[in-house]
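J.: Have a look at this fold, sequence not included:
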């Protein structure tokens, strides 16, 4: 059993016993020690390093990446807030995960519908297409929030070994790292649960679930062949995701 399973009850969005507050506290302590080595923080100081702005500032001490982005309208920010709350009513055990502090930006100069990046912790980028329908926005918010929670884990324990192989995901996207493969697999499992719970047109739901099952099967095959590319924590996550993919 890895430290993540022992100390935090498993993995976010996957294990019902996962303790998000414990993980966030651990992340906050690591961030505080990164900028204030040897000192003991007050509770308010730990809360401060969990804001997206401070998170980005601290990450840039080690990893700096400039990304183009725009500002979302107030109307779209309201849509995002309402969608996060709505998904929390559908899946109450996800509510603490969805309520983590996040900043949302307009995604620019990209063909993607949404995006997250380890270099920008607690920041999510959404293209105009993400707002095309309520179900689309719910999917993209869950998708990117899943990435953010794995980034929290990676902030303390890497999921992949150094200089590992690159993978082509079932979507055809190539050059992805082992941790990105885990991220894609994690998203598939979570989106399958979302679409199973979310009111939607029956034909649309069936089509999305079929796609997710096929994508998950492709991810499972890649993970089974990539054990040596994962750290012990990454291997534990891969095993849990394989279990979940086999059950969908």
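T.: Nice, thanks for sending it over. Since we're looking at a predicted model, the values are computed, not measured.

J.: Only C-alpha atoms from now on, for both contacts and neighbour counts.
T.: Fine.

J.: Tell me which residue lies nearest the centroid of the chain.
T.: Nearest residue to the geometric centre of the chain (C-alpha atoms, centre = their mean): residue 147, 1.6 Å.

J.: Just give me the neighbour total for the nearest residue to residue 109 once chain neighbours are set aside.
T.: By the measure of C-alpha to C-alpha, 6 or more residues apart in numbering, the closest residue to residue 109 outside its immediate chain neighbours is residue 68, 7.3 Å from it. Residues near residue 68, counting by other C-alpha atoms under 10 Å, number 11.

J.: if we can go back for a sec, secondary structure element holding the residue nearest to the centre of the chain?
T.: For residue 147, the element it lies in under DSSP states H and E is helix 134-156.

J.: Next SSE downstream of that helix?
T.: Helix 134-156 is succeeded, C-terminally, by helix 178-197 (DSSP H and E).

J.: So which elements touch that next one?
T.: When contacts are defined as 3 or more C-alpha pairs under 8 Å, 6 or more residues apart in numbering; DSSP states H and E, helix 178-197 packs onto helix 134-156, helix 202-224, helix 232-247.

J.: Now stretch 144-156: buried residues?
T.: For stretch 144-156, the neighbour count (16 or more other C-alpha atoms under 10 Å) marks 144, 145, 146, 147, 148, 149, 150, 151, 152, 153, 154, 155 as buried.

J.: From these, pick the one nearest residue 248.
T.: Set against residue 248, the nearest of the buried residues of stretch 144-156 by C-alpha to C-alpha is residue 146 (18.0 Å).

J.: tell me the contacts of the closest one?
T.: Contacts here follow C-alpha atoms under 8 Å, 6 or more residues apart in numbering; on that basis residue 146 touches 12, 13, 183, 186, 187, 190.

J.: Please name the nearest non-neighbouring residue to residue 205.
T.: What sits nearest to residue 205 in space, not counting adjacent residues and going by C-alpha to C-alpha, 6+ apart, is residue 195, at 6.4 Å.

J.: another structure for you, compare them:
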């Protein structure tokens, strides 16, 4: 299928939906486009580039291009890494359509110091997921944190190619009370909420009231989002439809 100009301007048509929400999401199309984009950036910036261009999907190569601040990390122990692998496998068993998304090349590391956070991701550290010791207190907690951070990682990939919000837009406070968030981060929070609802429905082990809380949280995020581009607006509409559909199922 050849993309039309409208599809190129609106990623969620080209990609056939949103990761973790749409079963026919074209993950391979996004990865190929990101690899090509990174390859081009590497050539323009004079980086020694590995062959083939798809090698820019390695976490280490992606991090080199960003050249961001150092990460607050230590290596995960073999036991912790095995727990991550087992948890990803269990998530894939619950939601087989997520298996390609869970297979994204990611470096998992220990968040240290955690400063109260359970997990962390940043666009400055593409394809790196940081997990605090608190993420390993239970299988359910680890599953949630992995899905949470992988949602961010896939949306970061989209944002390498498309802008979701005006970079000059005023920052907002998340419904949780966390201040100083850009509008695209608010969309990311709503995306996580919608994906976690799918996870808890599939696992049937969510804490009482957790799904209702996530529906309310996700909708509150969307209500505070502003300064969105056309692509960001389309994402917000898709997230709203997902959350509203989930809300109907819970009532």
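T.: Received, thanks. Values in this document were obtained by computation on a predicted structure and should not be read as measured data.

J.: Show me what the residue nearest to residue 109 of structure 1 aligns to in structure 2.
T.: With the correspondence set by TM-score structural alignment, residue 68 of structure 1 lines up against residue 72 in structure 2.

J.: Just confirm its match contacts residue 113, I think it does.
T.: Yes. Residue 72 of structure 2 lies in contact with residue 113 (C-alpha atoms under 8 Å); the separation is 6.5 Å.

J.: What strand or helix carries residue 74 of structure 2?
T.: strand 73-75.

J.: what's the mean distance for the very next helix or strand once past that strand versus structure 1?
T.: The element immediately downstream of strand 73-75 of structure 2 (helix or strand, assigned by DSSP H and E) is helix 78-94. For helix 78-94 of structure 2, the mean distance from the matching residues in structure 1 following superposition reads 0.6 Å, by mean C-alpha distance after the TM-score superposition for structure 1.

J.: And stretch 143-156 of structure 2, by the same measure?
T.: Compared with structure 1 after fitting, stretch 143-156 of structure 2 deviates on average by 0.2 Å (mean C-alpha distance after the TM-score superposition for structure 1).

J.: against structure 1, where does that stretch fall?
T.: By TM-score structural alignment, stretch 143-156 of structure 2 lines up with residues 138-151 in structure 1.

J.: Contact partners for the residue nearest to the centre of structure 1?
T.: Contact analysis of residue 147 of structure 1 by C-alpha under 8 Å, 6+ apart lists 116, 183, 187.

J.: ok, these in structure 2: which stay?
T.: Contacts conserved in structure 2 for the contacts of residue 147 of structure 1, using both residues aligned by TM-score structural alignment, their matches' C-alpha atoms under 8 Å: 116, 183, 187.

J.: how close does the aligned partner of the first one in structure 2 get to residue 130 of structure 2?
T.: In structure 2, residue 116 of structure 1 lines up with residue 121, judged by TM-score structural alignment. Using C-alpha to C-alpha, to the nearest Å, we find residue 121 of structure 2 at a distance of 6 Å from residue 130 of structure 2.

J.: same deal with residue 170 of structure 2?
T.: 28 Å.

J.: Those two: which has the busier surroundings?
T.: Between residue 170 of structure 2 and residue 130, counted using other C-alpha under 10 Å, residue 130 has the larger neighbour count: 29 against 12.

J.: In which helix or strand does that one reside?
T.: strand 128-131.

J.: for residue 34 of structure 2, same thing?
T.: Counting by DSSP H and E, residue 34 of structure 2 is found in helix 27-45.

J.: Which other helices and strands does that helix contact?
T.: helix 59-66, helix 139-159.

J.: Mind putting those into JSON lines with distance to residue 223 of structure 2?
T.: Shown next, in JSON lines, are those (distance: least, C-alpha to C-alpha, whole Å):
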{"stretch": "helix 59-66", "distance to residue 223 of structure 2": "31"}
{"stretch": "helix 139-159", "distance to residue 223 of structure 2": "19"}
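
J.: how about these, which one is nearest residue 204 of structure 2?
T.: Each of these has some distance to residue 204 of structure 2 by C-alpha to C-alpha; the shortest is helix 139-159, at 10.8 Å.

J.: just how off-centre is the closest one within its chain?
T.: Mean C-alpha position of helix 139-159 of structure 2 versus that of the full chain (C-alpha atoms, centre = their mean, to the nearest Å) differs by 5 Å.

J.: between it and helix 183-203, how many degrees?
T.: Relative orientation of helix 139-159 of structure 2 and helix 183-203, computed by axes from the mean of the first three to the mean of the last three C-alpha atoms, to 10 degrees: 140 degrees.

J.: What residues sit buried inside stretch 86-101 of structure 1?
T.: 87, 88, 94, 95, 97, 98, 100.

J.: What helices and strands are in contact with the strand holding residue 74 of structure 2?
T.: strand 107-111.

J.: Kindly name the residues of structure 1 that line up with the strand it packs on.
T.: Matched against structure 1 by TM-score structural alignment, strand 107-111 of structure 2 falls on residues 103-107.

J.: Just to check, residue 127 of structure 2 is in contact with residue 105?
T.: Yes. Judged on C-alpha under 8 Å, residue 127 of structure 2 makes contact with residue 105 at a distance of 6.7 Å.

J.: Which residues are in contact with each of the two?
T.: residue 59.

J.: neighbours around residue 247 of structure 2, how many?
T.: 16.

J.: and what of residue 40 of structure 2?
T.: 13.

J.: how about it, what's its match in structure 1?
T.: In structure 1, residue 40 of structure 2 lands on residue 33 (TM-score structural alignment).

J.: for residue 215 of structure 2, same thing?
T.: In structure 1, residue 215 of structure 2 lands on residue 213 (TM-score structural alignment).

J.: Not counting residues beside it along the chain, what's closest to that match?
T.: Among residues not flanking residue 213 of structure 1 along the chain, residue 248 sits closest, at 6.6 Å (C-alpha to C-alpha, 6+ apart).

J.: Can you give me the neighbour number for that neighbour?
T.: 14.

J.: Could you find the counterpart of residue 56 of structure 1 in structure 2?
T.: Under the alignment (TM-score structural alignment), residue 56 of structure 1 pairs with residue 63 in structure 2.

J.: Good, wrapping up.
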